[in-house]
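Student: Quick one, fold the following:
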Amino acid sequence: MIVRTREEVVASGNEVVSEGWTSRRYLLKKDQMGFSFHETIISKGAQLKMHYKNHLEAVFCVKGQGKITALATGESWDIQPGTMYALNENDKHILEGITEMTVMCVFNPPVTGQEKHNPDGSYSLVEEDTLSV
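Tutor: Coordinates of the predicted model:
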């Protein structure tokens, strides 16, 4: 069984801070669960253009207000507590923080823990043999 507190995640270096967001990575590739699990804080006013071309992601909002826009269609959805969205087709999108927003995210394949967005808004895919477990 794996049990981790926010304090343990931060102390272990598995909190990543970048422009517009902070991500606490609770489950990682090395945990061998088949997915990674994150708590992410989106800053008020952030406009994050992302394209997870190597990962699928599901996101559940637990606090705050935001908006997601699919770049392929221009369609937008309001995000509020209780809203889930899934990037099931590696969708290019913009996520906006109308207020500070807390979301819980699942990535498949799982991330290693220290990823930050590449210039195209993606995370690189890390091969299993490059990990130190």
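
Student: For the rest of this, base every contact and every neighbour count on C-alpha atoms.
Tutor: Noted.

Student: gap between the residue sitting nearest the centre point of the chain and G20?
Tutor: Nearest to the geometric centre of the chain sits C105, at 5.2 Å (C-alpha atoms, centre = their mean). The gap separating C105 from G20 is 16 Å, by C-alpha to C-alpha, to the nearest Å.

Student: one more to line up against the first:
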Amino acid sequence: MIVRDIKDIIGTENEVVTPTWTSRRVLLKKDGMGFSFHETVIQPGTETHIWYKNHVEAVWCIEGDGEVETVADGKVYKLGPGVIYALDENDEHYLRGGKEPLRVICVFNPPLSGKEVHDAEGVYPLEEEKAA
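Tutor: Take a look at the predicted model:
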């Protein structure tokens, strides 16, 4: 059984901080669960371009406010506590923080290794499988 406390992740290598978001990577590829699990805080008034070409992601909003806009059709969805969105088609989008920090819980498949940050296209690279 894996048991972790988010307080033990803050300030470690499993907390990735950028100017627009902070991601606390709770479960990673090395944990062997088949997915990764993260707590992420989106900073107020920020915008992040994201396009997970290599991953699908489900995002459950639990605190704060913000919005997500899909690039393909320009639809804007308001985010707040209790709202979930799933990037089931590798949707290119903009994630925007609102007036308060937006705290979300995220699940990725395939799982992240833990150090990923978005590249120039908003993509997380797909970690190459090591040859046996």
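
Student: Can you give me the TM-score here?
Tutor: The TM-score (TM-score structural alignment, normalised by the length of the second structure) is 0.95; 130 aligned residues with a C-alpha RMSD of 1.2 Å.

Student: Would you quantify the distance from the residue nearest to the centre of the first structure to F37 of the first structure?
Tutor: 6 Å.

Student: what's the answer for I94 of the first structure, then?
Tutor: In this view, I94 of the first structure and F37 of the first structure are 21 Å apart by C-alpha to C-alpha.

Student: who's more crowded, these two?
Tutor: Neighbours per residue (other C-alpha atoms under 10 Å) separate I94 of the first structure from F37, with F37 holding more: 24 against 19.

Student: now the strands for the first structure?
Tutor: Along the first structure, counting by DSSP state E, strands occupy 15-18, 21-27, 36-42, 47-51, 56-63, 66-70, 76-79, 84-87, 92-97, 101-108.

Student: average gap between the third one and the second structure?
Tutor: Meaning strand 36-42 of the first structure. In the superposition against the second structure, strand 36-42 of the first structure averages 0.2 Å from its aligned positions (mean C-alpha distance after the TM-score superposition for the first structure).

Student: Kindly report the same for the second one.
Tutor: For strand 21-27 of the first structure, the mean distance from the matching residues in the second structure following superposition reads 0.2 Å, by mean C-alpha distance after the TM-score superposition for the first structure.

Student: which other helices and strands contact that strand?
Tutor: helix 6-11, strand 15-18, strand 36-42 (3 or more C-alpha pairs under 8 Å, 6 or more residues apart in numbering; DSSP states H and E).

Student: If anything else comes up later, I'll come back, but that's it for now.
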